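A.B. asks: make a model of this:
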Amino acid sequence: MTARAFEKRRVGQTSLEITTLGLGAASLAGIFSRVPADQARATVAHALEVGINYVDTAPQYGLGRSEHLVGDVLREGRDGVVLSSKVGRLLTPVSDAEQDKGAWVDPLPFNQVYDYSYDGIMRSYEDSIQRLGLNSIDMLFVHDIGVTTHGVEGNKPLWKQLETGGYKALRELRDGGAIKAIGLGVNEWEVLMAAFELGDWDAFLLAGRYTLLEQTSLDPFMSTCVKRGASVIIGGPFNSGILVGGDKFNYAKAPDEIITKVRALEAVCKDFNVPLPAAALQFPLLHPAVCNVLPGPKSPAELDGILEWWDVEIPAELWKTLEAKDLLAPGTPIGA
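C.D. replies: Down below sits the predicted model:
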């Protein structure tokens, strides 16, 4: 198979360059529905074959399952592939009766313990290296720190761990050359503004908060990234499926006002003969801070469907029409 010539963008001010389309490996670990291991590995391999050079995984995904599966493929050929994983959760072995599987179907036999401390981040990094079976990870993201995951009071001691030791661990790993970039991977932009107060970061993986449907992070977060030279990777470009015909938004049943806005977006896209998912996939890259869009297909066939949307040419007038109909936040970049 001939690889595509994807555009590449630089990650922050690092030496890393990644394709503007990446592969998120959460779904491959079996969230809500089972994904056979061979199918998961085939999806990763297919992404590399078509020219995608960026893969993101995490200890949380399938409680170690995703890292194992991604490692299986990358051990066969890592050249040119940029890999990110996450820190903030340690995995501890448990019996079936003790395990909290969450939304994962057929996860590995572990429970997760939150730890954003210096020692916790160092151990998480080393554990990920072992699960992957590789000798390096390019980017590390602090995973799911913030009030969305932990609540206001629950987040305070965890943030203190990051503030007093965790950030130092990440800087040591990056400055010592073990990794090349550091950041946070979250579903809320507000905590990223707090992260800027701790120091400099290379990239942020933000899920769901800068999409065709929602631009709540536009200012001050995205604008601050431009000023500080930090890149943004957009996870969840389809907002949990609502922008590809599903009924979920933020992992729950979509409220009426969201459904109404999706219908309005779809009507404009239909006028331009553009599938709504194609517009959703390509929209984030209009912002100068964004270096990558990170969908999470569960199979090679799903990835091929995403590539079809990726290839759709979207006229500039579509974005201008969305702006004129107030379907985008004021000040949203829409290109030349």
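A.B. asks: could you use CA atoms for every contact and neighbour count after this?
C.D. replies: OK.
A.B. asks: Ile182 sits in which helix or strand?
C.D. replies: Taking DSSP states H and E as the criterion, Ile182 maps to strand 181-186.
A.B. asks: what does that strand contact?
C.D. replies: 11, 14, 86, 138-146, 170-171, 174, 192, 201-207 (Cα atoms under 8 Å, 6 or more residues apart in numbering).
A.B. asks: run the chain-centre distance for the following helix or strand past it.
C.D. replies: Using DSSP H and E, the helix or strand that follows strand 181-186 in sequence is helix 190-198. Mean-position distance between helix 190-198 and its chain equals 18 Å (Cα atoms, centre = their mean, to the nearest Å).
A.B. asks: would you indicate which residues of helix 190-198 are buried?
C.D. replies: Burial within helix 190-198, assessed by neighbour count using 16 or more other Cα atoms under 10 Å, is assigned to Val191, Leu192, Ala195.
A.B. asks: what about the last one, distance to Leu132?
C.D. replies: When distance is defined by Cα to Cα, to the nearest Å, Ala195 is 28 Å away from Leu132.
A.B. asks: and the strands in the stretch 201-336 of the chain?
C.D. replies: Remark: strands assigned in the stretch 201-336 of the chain by DSSP state E, counting those that start in this stretch are 203-207, 231-235, 248-249, 252-253, 290-294.
A.B. asks: elements contacting the second one?
C.D. replies: Secondary structure elements in contact with strand 231-235, counted by 3 or more Cα pairs under 8 Å, 6 or more residues apart in numbering; DSSP states H and E, are strand 203-207, strand 290-294.
A.B. asks: what angle do that strand and strand 181-186 make?
C.D. replies: 40 degrees (axes from the mean of the first three to the mean of the last three Cα atoms, to 10 degrees).
A.B. asks: one more: the first one?
C.D. replies: Using the same axes, to 10 degrees, one finds that strand 203-207 and strand 181-186 are set 20 degrees apart in direction.
A.B. asks: what does strand 203-207 contact?
C.D. replies: 11-12, 141, 181-189, 192, 230-237.
A.B. asks: please verify my assumption that Gly71 contacts Ile129.
C.D. replies: No. Gly71 lies out of contact with Ile129 (Cα atoms under 8 Å); the separation is 9.1 Å.
A.B. asks: more neighbours: which of the two?
C.D. replies: Gly71 (24 against 18; other Cα atoms under 10 Å).
A.B. asks: so the more buried one belongs to a helix, correct?
C.D. replies: Yes. Counting by DSSP: H, G, I helix; E, B strand; the rest coil, Gly71 is located in a helix.
A.B. asks: could you measure from it over to Gln39?
C.D. replies: 14 Å.
A.B. asks: secondary structure class for Pro107?
C.D. replies: coil.
A.B. asks: could you report the separation of it from Phe238?
C.D. replies: Pro107 is 24 Å from Phe238, where distance means Cα to Cα.
A.B. asks: so these two - more neighbours on which side?
C.D. replies: Between Pro107 and Phe238, counted using other Cα under 10 Å, the more crowded position is Phe238 (28 against 23).
A.B. asks: run this one through as well so I can compare:
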Amino acid sequence: MARTFEKRRVGQTSLEITTLGLGGASLAGIFSAVPADQARATVSHALDAGLNYLDTAPQYGLGRSEHLVGDVLRTRRADAVMSTKVGRLLKPVSPENQDKGAWVDPLPFDQLYDYSYDGVMRSFEDSLQRLGVSSIDILYVHDIGTATHGVEANNMLWQQLASGGYRALRELRDSGVISAIGLGVNEWEVLMEAMALGDWDVFLLAGRYTLLEQTSLSPFMTTCAERGASVVVGGPFNSGILVGGATFNYAKAPEAIVAKVKAIEAVCKEFNVPLPAAALQFPLTHPVVCNVLPGPRSPAELDGILDWWDIKIPTELWTTLAAKGLLAVGTPIPGGTA
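C.D. replies: Next up, the predicted model:
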């Protein structure tokens, strides 16, 4: 049965998305396989539950995620606001020579980084083909920054974006082909650099504004508020540490992180709130956050997320975390700031 979700506006656009969305990376089989029927069923289940925002990317399964999401959206396009990403072109490769990365059963492509004008335009058209749809709502520049490329390579790729890629995105948006543009990254610092290029509508930032970490609070989130840009929070569980896992930023969690998680969990237990429920709902206490984007692998995992979503979080939980110094100073919480 569909729930009624709060909707928030994306930047200053006309798009409105539910505060909970569905991320499409896990559906493509990262680290372990996800059967195609299960992936499609998860997308359908999300729409049936009332979620209207779906995110995917060419990188996810090297085309697999876009195909799977598109299989569902072709019959339910009116139900959804959809985003995908630019910056990687897919080139055919023989499976024995393929760099599969962390994808268990990707399509037979390798990825080529290209943030140029022509690269952005081609990536957009390729995504339309893979999805099998005639329109996309939001385009993100994917994984530009030194964390992905290193300093030297990123300087070259950033020049591609600055000299042509951004113009391509603006042309697509200004012509009405897409409704919003942004970046999808894991490091907030590059988003501050992007703001110097021009105006953006929304940023998909993974792992940097969570119950565990608020490093992006200032100057990034404060600048978004000043400029009327929204933030979609990806990775709300910090790659597993906030749902009982042992990984943080896709690696074994350091002892200091483990200790902080235990301290946060102790406060949650004090209020009889599961840690994952608090982690899932926390980002939305910030006014620039329009959506939280977890990545369930099955309808059953999505149901677990929805159960956490339905739990009422008492204001006192947030104020207790703030009083114990477990939230960064200045973090917006109900009734004030940390």
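A.B. asks: next, the TM-score between them, please.
C.D. replies: The TM-score (TM-score structural alignment, normalised by the length of the first structure) is 0.99; 335 aligned residues with a Cα RMSD of 0.4 Å.
A.B. asks: got the contact list for stretch 276-290 of the second structure?
C.D. replies: 7-10, 17-19, 209-212, 221, 224-225, 229-233, 236-237, 242-243, 268, 291-292, 305, 308-309, 311, 313, 331-334.
A.B. asks: give me the ChimeraX select line for these, limited to the buried ones.
C.D. replies: This is how ChimeraX selects the buried members of the contacts of stretch 276-290 of the second structure, with burial counted by 16+ other Cα under 10 Å:
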select :7,8,9,10,17,18,19,209,210,211,212,221,224,225,229,230,231,232,233,236,237,242,243,268,291,292,305,308,309,313,331,332,333
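A.B. asks: so which of the contacts of stretch 276-290 of the second structure are in helices?
C.D. replies: With helices taken from DSSP state H, the overlap with the contacts of stretch 276-290 of the second structure comprises Cys224, Ala225, Cys268, Ile305, Trp308, Trp309.
A.B. asks: so what does the fifth one match up with in the first structure?
C.D. replies: Trp308 of the second structure maps onto Trp309 of the first structure when the alignment is built from TM-score structural alignment.
A.B. asks: now do the contacts for Gln215 of the first structure.
C.D. replies: If you count contacts by Cα under 8 Å, 6+ apart, Gln215 of the first structure has them with Arg209, Leu328, Ala329, Thr332.
A.B. asks: list buried residues within the residues you listed.
C.D. replies: Buried subset of the contacts of Gln215 of the first structure (neighbour count, 16+ other Cα under 10 Å): Arg209, Leu328, Ala329.
A.B. asks: which position in the second structure aligns with the first one?
C.D. replies: Read that as Arg209 of the first structure. Checking TM-score structural alignment: Arg209 of the first structure goes with Arg208.
A.B. asks: just Ser299 of the first structure next, same as before
C.D. replies: With TM-score structural alignment as the criterion, Ser299 of the first structure matches Ser298.
A.B. asks: quick one: its match and Ala41 touch, right?
C.D. replies: Yes. At 7.4 Å, Ser298 of the second structure counts as touching Ala41 under the criterion of Cα under 8 Å.
A.B. asks: the two: which is more packed in?
C.D. replies: Ser298 (21 against 18).
A.B. asks: spatially nearest residue to the more buried one (excluding sequence neighbours)?
C.D. replies: Thr42 (5.2 Å; Cα to Cα, 6 or more residues apart in numbering).
A.B. asks: can you list contacts of the helix or strand containing the one you found?
C.D. replies: According to DSSP H and E, Thr42 of the second structure maps onto helix 36-49. Residues outside helix 36-49 of the second structure that contact it (Cα under 8 Å, 6+ apart): 1-3, 22, 27-28, 52, 68-69, 71-72, 79-80, 296-299, 302.
A.B. asks: buried subset of those?
C.D. replies: Buried residues within those, counting neighbours by 16+ other Cα under 10 Å: 22, 27-28, 52, 68-69, 71-72, 80, 296-299, 302.
A.B. asks: closest to Gln111 of the second structure among these?
C.D. replies: Ala28 (15.3 Å; Cα to Cα).
A.B. asks: does Pro107 of the first structure touch Glu67 like I think?
C.D. replies: No. With contact defined as Cα under 8 Å, Pro107 of the first structure does not reach Glu67; the gap is 11.5 Å.
A.B. asks: confirm that Arg141 of the first structure sits in a helix.
C.D. replies: Rather than Arg, residue 141 of the first structure is Phe. No. Counting by three-state DSSP, Phe141 of the first structure is not found in a helix; it is strand.
A.B. asks: show me what contacts the corresponding residue of the second structure for it?
C.D. replies: Under the alignment by TM-score structural alignment, Phe141 of the first structure pairs with Tyr140 in the second structure. By Cα under 8 Å, 6+ apart, the residues touching Tyr140 of the second structure are Ser83, Thr84, Lys85, Val86, Ile181, Gly182, Leu183, Gly184, Phe203, Leu204.
A.B. asks: what's the fifth one aligned with over in the first structure?
C.D. replies: Across the two structures, Ile181 of the second structure finds its equivalent in Ile182 of the first structure, going by TM-score structural alignment.
A.B. asks: tell me how far the closest residue to its match other than its chain neighbours lies from Gly133 of the first structure.
C.D. replies: Using Cα to Cα, 6+ apart and skipping the chain neighbours, the partner closest in space to Ile182 of the first structure is Leu140 (5.1 Å). Noted for Leu140 of the first structure: a distance of 16 Å to Gly133 of the first structure, by Cα to Cα.
A.B. asks: and the two? which has more neighbours close in?
C.D. replies: Counted by other Cα under 10 Å, Leu140 of the first structure and Gly133 do not tie: Leu140 has more neighbours, with 28 against 16.
A.B. asks: surely that one touches Ile179?
C.D. replies: Yes. With contact defined as Cα under 8 Å, Leu140 of the first structure and Ile179 form a contacting pair (7.4 Å).
A.B. asks: Leu307 of the first structure - how many residues pack around it?
C.D. replies: If you count neighbours by other Cα under 10 Å, Leu307 of the first structure ends up with 16.
A.B. asks: Val147 of the first structure too?
C.D. replies: Quick note: Val147 of the first structure (other Cα under 10 Å) scores 17 neighbours.
A.B. asks: quick one: contacts for it?
C.D. replies: Listed by Cα under 8 Å, 6+ apart, the contact partners of Val147 of the first structure are Gly154, Asn155.
A.B. asks: report the buried residues of the helix or strand hosting Leu128 of the second structure.
C.D. replies: Using DSSP H and E, Leu128 of the second structure sits in helix 117-131. For helix 117-131 of the second structure, the neighbour count (16+ other Cα under 10 Å) marks Tyr117, Gly119, Val120, Met121, Arg122, Ser123, Phe124, Asp126, Ser127, Leu128, Arg130, Leu131 as buried.
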